[in-house]
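>>> Quick one: sequence and predicted model below, then my questions.
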Amino acid sequence: MRTENAISDLVLVDSVPDGFTVAGFAADVRAAVAPAAAAAPVPSEPDEPDGTVRS
């Protein structure tokens, strides 16, 4: 969990399941998005000072 950051969204719920933690929820979200993040193409870094990328 990040610290020293402002909360930009606030969601109010009636209740959460027993044993719910923000850390556990964050871990579940990371696990769910990891396959998509691993499959995403990585942009090439420029090779030359003018920003061109050599193949």
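Ah, there it is. All figures in this text were calculated on a predicted structure; none of them were measured in a lab. Numbers count the residues shown, from 1 in each chain.

>>> contacts, neighbours, all on C-alpha from now
Will do.

>>> Neighbours of Val22, how many?
9 (other C-alpha atoms under 10 Å).

>>> Any figure for the gap between it and Ala39?
Per C-alpha to C-alpha, to the nearest Å, Val22 is found 26 Å from Ala39.

>>> Asp28 too?
18 Å.

>>> When the two are compared, which one has more neighbours?
Higher neighbour count among Asp28 and Ala39: Asp28, with 11 against 8, using other C-alpha under 10 Å.

>>> One more to weigh against that first structure:
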Amino acid sequence: MFVTSTVCVLVFLYITSVACRADREPECSRFHYEEQLLVKMVRMEFNVNAYSTDLTVFRR
């Protein structure tokens, strides 16, 4: 009886701890978002410059 109640209590504690972690929103920094946005903008600028160079080569 003691083992069964102990197992039940442990299972209950495990389920509640998992549920608490699932309810939290993911931690996201404003600076992380801005950094990722800046990286994407730099990549896009590089691609636009590359396409622009390709277009000038094809026009000749």
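Yes, it's here. These figures come from a predicted structure and were not determined experimentally.

>>> TM-score of the superposition?
Superposed pair, TM-score by TM-score structural alignment, normalised by the length of the first structure: 0.34. Supporting alignment: 32 aligned residues with a C-alpha RMSD of 2.8 Å.

>>> what about Thr56 of the second structure, helix or strand, and which?
Following DSSP states H and E, one finds Thr56 of the second structure within helix 30-59.

>>> and what of Phe25 of the first structure?
Here Phe25 of the first structure is assigned to helix 22-39, by DSSP H and E.

>>> Give me the buried stretch members for that helix, please.
Within helix 22-39 of the first structure, no residue is scored as buried using 16 or more other C-alpha atoms under 10 Å.

>>> Which strands and helices lie in contact with it?
If you count contacts as 3 or more C-alpha pairs under 8 Å, 6 or more residues apart in numbering; DSSP states H and E, helix 22-39 of the first structure packs onto no helix or strand.

>>> Return the residues in contact with Thr53 of the second structure.
When contacts are counted by C-alpha atoms under 8 Å, 6 or more residues apart in numbering, Thr53 of the second structure touches no other residue.

>>> I'd like the distance between it and Asn47 of the second structure.
From Thr53 of the second structure to Asn47 of the second structure the distance is 10 Å (C-alpha to C-alpha).

>>> what's the answer for Glu34 of the second structure, then?
20 Å.

>>> ok, now Ala22 of the second structure?
39 Å.

>>> try Arg59 of the second structure
For Arg59 of the second structure relative to Asn47 of the second structure (C-alpha to C-alpha), the value is 18 Å.

>>> the more surrounded of the two?
Taking other C-alpha under 10 Å, Arg59 of the second structure and Asn47 do not tie; Asn47 has more neighbours (12 against 6).
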